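In: structure for this input, please:
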Amino acid sequence: MHVKKLLLLLSVINMSITYGSELKSDEHVLFIPNIAYQTPDNKLAISIQAWVYEKERRPGMTTLLTKYLGIDKDTLTPEEYELLYQRSQLFRVDSERGKVLSIKLNNTTYTLPKTDKGGVTNQVIYLNTIPSQQNNHSISYSISDLNLPESTNTGLSFFSPDIGLSVISDIDDTIKDSKVLDQKQLLINTFIKPFKAINSMRDWYQQMAKKGISFHYLSSSPIQLYPALKDFMDKAQFPTGSVHLREATTWHSIIPTGDDSRNHKLSTLEKLLNAYPKRQFILIGDSGEADPEIYAQMMKKYPTQVKCIAIRNVTNEDEQSPRYKQLFAGVDSYKWQIFTDPTTIINTCAPRE
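Out: Predicted coordinates:
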């Protein structure tokens, strides 16, 4: 009898692993804004990324997290502690593996692949209807189970026509003052200080958006920080666009290794350039980490698509530094620029009025 019960239990577990399970009422879904594009056979491809998690009570988790980050929580002001608590909330959850999401898109229900061990599911849905040829045209979809929390029900993908100009922008130290070169200060600015926009970059991006340029934001920050980053970009009035964050859904992977960051950015850049093979791209980043090296690699691989590289100088290295002479050897000087003030490169990296 016990053997039969054991076999039945194992069968149920195996079916759950193989086919996945539906969402429970206490599980949440976080959609990350993605892209939509026209395929060579004139279909509409809509990329969807979602993370499924369950909130957990974890006494002492904030103390453990601050120790890992090297932050003394006893020295924090009440305002700093509140920010720490808010921004670390999604590092205190359980990622839900094997969950199957059903979404509604254009009055049709689609089932996404079951979530992986990190609680993430990715899918491209193909439709026969192409939307208006407007840059950053948003396509919305929602979880079909209305019993889930309303705040997590809706996702967006941004459509850009197959021909045009797009910006792929880093976030930290490119549009947000983060101090990436100082890891302790970076963590302080990420978790306990209000995010600070680089206003000159915001002004430049707004000018480009008015010219019909599409935007994609690429960062090695983990997806747990997406709500805080979205709030920051909305309040600072950066143009809307797709957001591509690192799929790291455990608290001890907050700080990426060099390889993690590089691989994430390279794979995302490949995805974006391959999705829009006829579009041109401006790649914008900073000199603090490997943006120049990654972007130079992509320019050499996709010379007709990468129109320009713009690197915000945070390391006091000008165009004559050995780093850039080696990276951009043989590349026309007008196709890359190191800058402090973005107004100096507007006519280089964006179309004239």
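
In: C-alpha from now on. contacts and neighbour counts both.
Out: Fine.

In: nearest residue to Asp172 other than its sequence neighbours?
Out: Leaving aside its chain neighbours, Asp172 sits nearest to Ser178 (5.4 Å; criterion: C-alpha to C-alpha, 6 or more residues apart in numbering).

In: grab the most central residue of the protein for me.
Out: His244 (2.2 Å; C-alpha atoms, centre = their mean).

In: how close does that one get to Lys265?
Out: Distance of His244 to Lys265, computed by C-alpha to C-alpha, to the nearest Å: 9 Å.

In: joint contacts of those two?
Out: 218-219 (C-alpha atoms under 8 Å, 6 or more residues apart in numbering).

In: so the residue nearest to the centre of the chain belongs to a strand, correct?
Out: Yes - assessed by DSSP: H, G, I helix; E, B strand; the rest coil, His244 belongs to a strand.

In: how about this one, so we can line them up?
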Amino acid sequence: MDLPKRKFTDPPAIKRLVKIARSSGVRRLVTSYLWRNPSIQAVDSHQHTVWLFDNTAYQSTMPKTIGKGHAWHVEVIACVFQKDSRKDISKLVATIADIIGLDGEVGTQREIRHCIAERLRPFLYHTAEAHMMMLEIPLPNHTTQIHQIGPTDHNGVSVQTVTTGSRGVKDGDRIRSKLRNWNSTATMDTTFAGPEGWLVISDIDDTIKYTKTSESTGILRTTFVDEPKPIAGTPQLYYQIEKQLQPAWFYVSAAPFNLYPFLRHFIHSHFAPGTLMLRGSSWLDVSELVRSFTVNTKAYKMKWIEKIHRWFPHRRVLCIGDSTQEDPETYAEIYENHPTWVRAIWIRKVTDVPHLEEQNSPERFEAAFKNVPNHIWRVFEEPEEVRDLIARL
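Out: Model (predicted):
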């Protein structure tokens, strides 16, 4: 069966947010970049904020090169912003507070407004195009490699693969790299994962984090106001997976890149650290936030997961997702593409969010997994239901 097109439960709220975002000059005209070729500059700690995303290093999977002594590769994602840009965001803060029902006495509380402002700010930063930086990678053999990163594209993002040496580096090692001549905030953690073993691909929203992705106002509230809350029982489940399988962890979410610090802190507080693969949504248009959670999620996740397969084609994979979006259909197609790679698919049936009757119907799951053996996939409501399955893996 085909899933119905998702409809937001509060479309006027999103239209209002779009209007205020555009009227505030939040949407940047990308076409302006077509008419100029900016000169390349170095990042400056006094002028820029830099994010480095945690990642997972892999080895070549060519048969003749697998093994001890082979170099490691790692995809480095860096984002550069202008410091202190978009200072006046009071109108957007007030609008979001009003949309999600915090107007009046509650909405004027200083701590709530401050929370909204802090989480909203990364959506409003001015990005820094055509900037480069120097990355220091300290290896376990007490040597440090220097890699040039950049230049950033028109979204202020640089994505490139760097190669490190293999001497003294082993499967499971974790190192922290940093920008040269920078403060301690611009760092990234790299986990080295060999060609074999287990690997977990996990969704975030409504799989391990309560987000309410089926409701537009729910997304705004859980993103900008509420303290992020793990789904009950999932930290214990993931701890057991980590203990028994010792996998490499990949958290693949349709959430936009702008939420990286927010989501990274959440995962590090409750779950095993890993690589966050987020969506390259519009940096400067907060109105795109809800759409990023709900539109074309399957195509986006398929792209990321196929990349993980290229890095780790010989690992055994456990996929974990939920019923709110297209996780069942996505993981089923990945299984069909790579049936010896995916060993298990677990889908959380979300029952604590309204209006999901069709998404949770047995017919939906049967149709999604019609080409997947029954012993591969499992739908559960409580994490406790699948804990015993870990040992079978």
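
In: re the thing from before, what does the residue nearest to Asp172 of the first structure align to in the second structure?
Out: Taking TM-score structural alignment, Ser178 of the first structure has Thr211 as its aligned residue in the second structure.

In: three-state assignment of that match?
Out: Using three-state DSSP, the structure places Thr211 of the second structure in coil.

In: now the aligned residue in the first structure for His268 of the second structure: which helix or strand?
Out: Using TM-score structural alignment as the criterion, His268 of the second structure maps onto Asp234 of the first structure. Using DSSP states H and E, Asp234 of the first structure maps to helix 226-236.

In: in that helix, what counts as buried?
Out: 226, 228-230, 232-233, 236 (16 or more other C-alpha atoms under 10 Å).

In: then stretch 165-185 of the second structure?
Out: Quick answer for stretch 165-185 of the second structure (16+ other C-alpha under 10 Å): 166-167, 169-171, 174, 177-179, 182.

In: show me which of those is closest to Arg121 of the second structure.
Out: Trp182 (21.9 Å; C-alpha to C-alpha).

In: what about that closest one, distance to Thr191 of the second structure?
Out: According to C-alpha to C-alpha, Trp182 of the second structure stands 22 Å off from Thr191 of the second structure.

In: cool, Leu92 of the second structure as well?
Out: Counting by C-alpha to C-alpha, the gap from Leu92 of the second structure to Thr191 of the second structure is 38 Å.

In: cool, Phe250 of the second structure as well?
Out: 11 Å.

In: over to Trp304 of the second structure?
Out: Noted for Trp304 of the second structure: a distance of 18 Å to Thr191 of the second structure, by C-alpha to C-alpha.

In: what about the two, which has more around it?
Out: For the pair Trp304 of the second structure and Thr191, the greater number of neighbours falls to Thr191 (24 against 16), based on other C-alpha atoms under 10 Å.

In: which ones are touching that one?
Out: Thr191 of the second structure neighbours (C-alpha under 8 Å, 6+ apart): 55-57, 172-175, 274.

In: got a list of what Asn122 of the first structure touches?
Out: 47-50, 112-113.

In: and if you look at Pro122 of the second structure?
Out: For Pro122 of the second structure, counting by C-alpha under 8 Å, 6+ apart, the contacting residues are 258-259, 283.

In: quick check, nearest of the residues you listed to Pro38 of the second structure?
Out: Taking the contacts of Pro122 of the second structure together and measuring to Pro38 of the second structure by C-alpha to C-alpha, the closest member is Trp283, at 19.3 Å.

In: how much space separates the spatially closest residue to that closest one that is not a sequence neighbour from Ala186 of the second structure?
Out: Spatial nearest neighbour of Trp283 of the second structure, excluding adjacent residues (C-alpha to C-alpha, 6+ apart): Phe123 at 5.4 Å. Using C-alpha to C-alpha, one gets 19 Å for the distance from Phe123 of the second structure to Ala186 of the second structure.

In: look at the two and report which has more neighbours.
Out: Phe123 (22 against 18).

In: that one corresponds to which position in the first structure?
Out: Looks like Phe123 of the second structure aligns to Phe91 there (TM-score structural alignment).

In: so that match touches Ala248, yeah?
Out: No - counting by C-alpha atoms under 8 Å, Phe91 of the first structure does not reach Ala248; the two are 10.0 Å apart.

In: of the contacts of Pro122 of the second structure, which is the most crowded?
Out: Asn258 leads the contacts of Pro122 of the second structure on contacts (other C-alpha under 10 Å) with 25 neighbours.

In: how close does that one sit to Thr340 of the second structure?
Out: On the measure of C-alpha to C-alpha, Asn258 of the second structure and Thr340 of the second structure end up 35 Å apart.

In: same check on Arg36 of the second structure?
Out: 48 Å.

In: who has more neighbours out of these two?
Out: Using other C-alpha under 10 Å as the criterion, Arg36 of the second structure and Thr340 rank with Thr340 on top: 13 against 8.

In: just give the nearest non-adjacent residue to the more buried one, would you?
Out: Using C-alpha to C-alpha, 6+ apart, the closest residue to Thr340 of the second structure is Arg316 (8.0 Å).

In: just give me the match in the first structure for the one you found.
Out: So, by TM-score structural alignment, Arg316 of the second structure is matched to Gln280.

In: ok, its match to Ser253 of the first structure distance?
Out: Applying C-alpha to C-alpha to Gln280 of the first structure and Ser253 of the first structure gives a distance of 33 Å.

In: and the two? which has more neighbours close in?
Out: Gln280 (21 against 15).

In: residues contacting that one?
Out: 163-166, 304-307.
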